[in-house]
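Asks: What would the 3D arrangement of this be:
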Amino acid sequence: MRELSKEMMKAGIIEEMLEDTFESMDDQEETEEAAEMEIDRILFEITPGPLGKAPSKVTDALPEPEPSGAMAASEEGEDEEDEEDLEAMQSQLATLRS
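Replies: This next block holds a predicted model:
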């Protein structure tokens, strides 16, 4: 009977400890939410100038970048080099097969 009483007391203590832990976790979440709200409020107060003038979102599509002359030339050169490399590999493969 005493052992049962001791076990029940241990279980009660463990249950209380678990409840305390879960309650503290809830408190942390509430604290984090409050901190985030305070940070947002302070940032809003500090940056009304530049950020206050910024649009909430951009509705226009971004323009397509035009390749510059140097980039276009380098891409053409790379294509030619790739073709030459491919031809060289194909000739080596043909040599190995024969």
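Asks: Every contact and neighbour count from this point should use C-alpha atoms.
Replies: Fine.
Asks: which element is residue 38 on?
Replies: For residue 38, the host element (DSSP states H and E) is helix 2-46.
Asks: Report all helices and strands that that helix contacts.
Replies: On a contact count with 3 or more C-alpha pairs under 8 Å, 6 or more residues apart in numbering; DSSP states H and E, helix 2-46 meets no helix or strand.
Asks: Could you rerun that using 10 Å?
Replies: Where contact means 3 or more C-alpha pairs under 10 Å, 6 or more residues apart in numbering; DSSP states H and E, helix 2-46 is packed against helix 50-53.
Asks: ok now the helix it packs on, how far from the chain's centre?
Replies: 25 Å (C-alpha atoms, centre = their mean, to the nearest Å).
Asks: for comparison, sequence B:
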Amino acid sequence: MTYVVTESCIKCKYTDCVDVCPVDCFREGPNFLVIDPDECIDCTLCEPECPAGAIFRDDDLPEGQEEYEEINARLAKVWPAIIQKKPAPEDADAWLEVKDKRGLLEE
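Replies: Sure, this is the predicted structure:
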């Protein structure tokens, strides 16, 4: 089992989840975070910390978000680790309720 960051994180990129991760499994891209499935220990700490509600167990992904399991695994191999909370983008709150953001993901 592992946790997966889904579409709601795109353009929001809050990093509250990073602060509670005991194994530093988060990776940071330009406008999205991912979880390295090889590092995640399924501790459950990150899920309730996400203001965007973007983190789910891999076997609990919402309908239409299944591709994010592969996206997390692929991007975790190339994006650098993030181990400290950072300020969210200035416009993060404006993107919080926006749907269908997949096309905005900067890889």
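Asks: Could you quantify their similarity as a TM-score?
Replies: The TM-score (TM-score structural alignment, normalised by the length of structure 1) is 0.19; 27 aligned residues with a C-alpha RMSD of 3.2 Å.
Asks: The host helix or strand of residue 18 of structure 2 - contacts with which helices or strands?
Replies: Using DSSP H and E, residue 18 of structure 2 falls within helix 16-20. The criterion is 3+ C-alpha pairs under 10 Å, 6+ apart, and the helices and strands that helix 16-20 of structure 2 contacts are strand 26-28, strand 33-35.
Asks: ok, 7 Å please
Replies: Packed against helix 16-20 of structure 2, as judged by 3 or more C-alpha pairs under 7 Å, 6 or more residues apart in numbering; DSSP states H and E, are no other helices or strands.
Asks: now the end-to-end length of stretch 57-71 of structure 2.
Replies: Using C-alpha to C-alpha, to the nearest Å, the end-to-end distance of stretch 57-71 of structure 2 comes to 14 Å.
Asks: Tell me how far residue 20 of structure 2 lies from residue 67 of structure 2.
Replies: When residue 20 of structure 2 is compared with residue 67 of structure 2 (using C-alpha to C-alpha), they lie 25 Å apart.
Asks: Near residue 44 of structure 1, how many other residues are there?
Replies: By other C-alpha atoms under 10 Å, the residues close to residue 44 of structure 1 number 13.
Asks: Next, find the distance separating the residue nearest in space to the middle of structure 1 from residue 30 of structure 1.
Replies: Closest to where the C-alpha atoms of structure 1 average out (C-alpha atoms, centre = their mean) is residue 36, at 18.6 Å. Separation of residue 36 of structure 1 from residue 30 of structure 1 (C-alpha to C-alpha): 10 Å.
Asks: Same check on residue 5 of structure 1?
Replies: Residue 5 of structure 1 is 38 Å from residue 30 of structure 1, where distance means C-alpha to C-alpha.
Asks: again, but for residue 21 of structure 1
Replies: Using C-alpha to C-alpha, we find residue 21 of structure 1 at a distance of 14 Å from residue 30 of structure 1.
Asks: Next up, the contacts around residue 71 of structure 2.
Replies: Contact partners of residue 71 of structure 2, counting by C-alpha atoms under 7 Å, 6 or more residues apart in numbering, are absent.
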